[in-house]
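> generate a structure from the sequence data that follows.
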Amino acid sequence: MARPVGSVTRGTTGVNRLRRADRWLSAVHGRLLRAADRPLVVDLGYGASHSTTLELFTRLRAVAGDVEMVGIEIDPARVALARPYEREGLSFVLGGFELPVPRPPTVVRAFNVLRQYGEAEAWGYWDLLRGKLAPGGVLVEGTCSETGHRAVWVCLDSAGPRTLTFSARFNAFDRPSELADRLPKTLIHRNVPGEPIHAFLRDFDRAWAVAAPYGAHGLRQRWLAAVETLADGWPLYRTAPLGGAGRWRLGELSLPWSAVAPTS
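Below is the predicted model of the structure:
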């Protein structure tokens, strides 16, 4: 076997750490999985524990009963620890960004994997992974906090990045701009004046401040009010499956990647 493409990550993981992204993926792309012939999902770089891969498998099986999942890790010891938990439809293999799987995946999830790389490398791995997707498939790449209470992810298809999603527990921040530390590698160093992502987070903080009186009715009500204000100036998705009150009430919001893409 050729050497896997990529480098070993810290491997930090934990039970339910990726539940926010899993919930979003099930709701937004469940139809894609149900429509696919023999849908294959890859969990790339699952870390020192198999738990988040098993959780995603269980959640996706609830919306698409024939989903098959492969967890890929570049560390042989981690693969060996995970293999006793294999079952019908779920397996673990040694590999990296080359994706050693039997057919093109419908969905690739890669969380907390690209943070150790430079921005140019992250763009390159996006391109590599997009080129391996099944027709109509998606790559969900992002990062989250240790507890999973703050997360940001990008959804890409074969043509490139399409959406950016912020998700947070309502008491996990004082200002929305604190989610900047979860931005994908392709954006995290662009959070400077003159870049769209900086303007977005600045306006989100302002909307949060304006919505402060709604906090008397709870942080969820303050979030909803802030998002409504933010949507007056930014193209937030307002309807299902990507937006609207149903998703906003969960502490989520999504907008087109084009609204926050780097200027150069």
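
> for the rest of this, base every contact and every neighbour count on C-alpha atoms.
Will do.

> need the strands for the stretch 101-250 of the chain, in chain order.
In the stretch 101-250 of the chain, the strands defined using DSSP state E, counting those that start in this stretch lie at 107-111, 138-144, 150-157, 160-168.

> in the last one, which residues are buried?
Within strand 160-168, the residues that qualify as buried are 161-168, counting by 16 or more other CA atoms under 10 Å.

> residues making contact with that strand?
20, 127, 130, 149-156, 179, 250-258 (CA atoms under 8 Å, 6 or more residues apart in numbering).

> repeat for stretch 93-111
With CA under 8 Å, 6+ apart, stretch 93-111 has contacts from 3-6, 32-33, 36, 39-46, 70-76, 79, 125, 128-129, 132-144.

> now, the residues you listed that are in helices?
32-33, 76, 79, 125, 128-129 (DSSP state H).

> ok, those residues vs Thr229, which is closest?
For those, the minimum distance to Thr229 (CA to CA) is 31.6 Å, reached by Leu32.

> let's see this one next to it:
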Amino acid sequence: MAAYGGRLRGAADPVAVDLGYGAAPWTAVELLGRLRTVRADAEVVGVEIDPARVAAAAPYARAGLTFAHGGFEVPLPRGRRPALIRAANVLRQYDEGQVAEVWARLRERLAPGGVLVEGTCDEIGRRHVWVAIGPEGPRTVTFATRLGSLVRPSDLAERLPKALIHRNVPGEPIHAFLAGFDHAWSAAAPFAALGARQRWIRSVQALRAAGWPVTDGPARWRQGEVTVRWDAVAPGARGCRFPGVGGTIRVM
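You can find the predicted model right below:
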């Protein structure tokens, strides 16, 4: 999430929304702390559909941190529009066919230049995959992990966002990407002697060399992240060639 804090730096109204923060407001509290390192007047509004959760979070409200009852309409007072919306684990119970509609509703609420970050993570934050979505649509997919817990990159498949998780089958780009990542990880096994971080970096370098459109760099790779363009792994891409194990595959 640190990679998106810069969105608030030049925002006319530096407000972010933590949509569906859950039974306890810890993610909203943490988000405010991170964003305040980028901009001292940043604000976070935690939004929950369950009134009981909003009431339970109220004691944690303070300057710059408030909680509101609502859903995909993202209710902010005085017509405010957020520069950042984070929605983690919100769409897990929805059908894949509903994702585009939800994305569209949330995109409409963004301030100009804003970004929606929608994805899935595990309960303790070891593994997280999210899509970054601008007002025009999805841009990138980020895969993030605590490297010490990783056996192989495809372990992240269980945390794919709803738009991708049912597409992790042969013939789909996301499956090709994860298979290629596993192949690169295996080839980088000698670097494990230098630590999981060096093995991850070497694997990502191999992915980029193979033609995958990696959009970030070593500063994020060292944190156990890698970001690729959405159009490289989007569901049902047609007529494109993607790097695969032992060569390329064509998704038809």
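
> for the two chains, what TM-score is obtained?
Scored by TM-score structural alignment, normalised by the length of structure 2, the superposition of the two chains gives a TM-score of 0.90; 234 aligned residues with a CA RMSD of 1.1 Å.

> returning to what we had before: could you dump the strands of the stretch 101-250 of structure 1 to TSV with distance to Arg83 of structure 1?
Below are these laid out as TSV (distance: least, CA to CA, whole Å):
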stretch	distance to Arg83 of structure 1
strand 107-111	19
strand 138-144	24
strand 150-157	28
strand 160-168	31
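
> wait, which of the ones you listed is closest to Ser51 of structure 1?
strand 107-111 (13.5 Å).

> what's the angle from that closest one to strand 138-144?
Computed by axes from the mean of the first three to the mean of the last three CA atoms, to 10 degrees, the angle separating strand 107-111 of structure 1 from strand 138-144 equals 20 degrees.

> spit out the contact partners of whichever residue in structure 1 pairs up with Val99 of structure 2.
Aligned by TM-score structural alignment, Val99 of structure 2 pairs with Ala122 of structure 1. Neighbouring residues of Ala122 of structure 1 by CA under 8 Å, 6+ apart: 114, 185-186.

> go through these and flag which are in helices.
Going by DSSP H, the helices hold 185-186 from the contacts of Ala122 of structure 1.

> which of the buried residues of strand 160-168 of structure 1 sit farthest apart?
Pro161 and Ala168 (21.3 Å).

> distance check, Ala83 of structure 2 against Gly10 of structure 2.
10 Å (CA to CA, to the nearest Å).

> higher neighbour count, those two?
Set Ala83 of structure 2 next to Gly10 and count neighbours by other CA atoms under 10 Å: Ala83 wins out with 27 against 11.

> which residue packs closest to that one, ignoring adjacent ones?
Gly114 (4.2 Å; CA to CA, 6 or more residues apart in numbering).

> now swap in Gln221 of structure 1 and tell me
Nearest one to Gln221 of structure 1, counting by CA to CA, 6+ apart, is Tyr214 at 5.8 Å.

> show me what the one you found lines up with in structure 2.
Counting by TM-score structural alignment, Tyr214 of structure 1 lines up with Phe191 in structure 2.

> identify the residues contacting its match.
198-199, 202.

> switch those residues over to TSV; also include neighbour count and distance to Gly247 of structure 2.
Converted to TSV, the contacts of Phe191 of structure 2 look like this (neighbours: other CA atoms under 10 Å; distance: CA to CA, whole Å):
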residue	neighbour count	distance to Gly247 of structure 2
Gln198	19	24
Arg199	22	21
Arg202	19	19
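
> could the residues you listed go into a markdown table alongside distance to Phe67 of structure 2?
Listed next are these as a markdown table, based on distance: CA to CA, whole Å:
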| residue | distance to Phe67 of structure 2 |
| --- | --- |
| Gln198 | 41 |
| Arg199 | 41 |
| Arg202 | 42 |
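
> still touching in structure 1? Go through the residues you listed.
For the contacts of Phe191 of structure 2, the subset whose aligned partners also touch in structure 1 (both residues aligned by TM-score structural alignment, their matches' CA atoms under 8 Å) is 198-199, 202.

> circling back: dump the contacts of Ala122 of structure 1 into JSON lines; add distance to Val93 of structure 1 and neighbour count as well.
Converted to JSON lines, the contacts of Ala122 of structure 1 look like this (distance: CA to CA, whole Å; neighbours: other CA atoms under 10 Å):
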{"residue": "Leu114", "distance to Val93 of structure 1": "19", "neighbour count": "24"}
{"residue": "Lys185", "distance to Val93 of structure 1": "26", "neighbour count": "24"}
{"residue": "Thr186", "distance to Val93 of structure 1": "27", "neighbour count": "20"}
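
> nearest to Glu195 of structure 1 among the contacts of Ala122 of structure 1?
Once CA to CA is applied, the member of the contacts of Ala122 of structure 1 that ends up nearest Glu195 of structure 1 is Thr186, at 12.3 Å.

> translate the closest one into the numbering of structure 2.
Using TM-score structural alignment, Thr186 of structure 1 pairs with Ala163 in structure 2.

> please apply the same query to Pro161 of structure 1.
In structure 2, the residue matched to Pro161 of structure 1 (TM-score structural alignment) is Pro138.

> so how far is Ala68 of structure 2 from that match?
26 Å.

> show me what contacts Gly45 of structure 1?
Gly45 of structure 1 sits in contact with 9, 11, 71-74, 96, 110-111, 113, where contact means CA under 8 Å, 6+ apart.

> just to revisit the earlier point, ok, the contacts of Ala122 of structure 1 in structure 2, which still hold?
Shared with structure 2, among the contacts of Ala122 of structure 1: 114, 185-186 (both residues aligned by TM-score structural alignment, their matches' CA under 8 Å).

> what's Pro14 of structure 2 aligned with over in structure 1?
Using TM-score structural alignment, Pro14 of structure 2 sits opposite Pro39 in structure 1.
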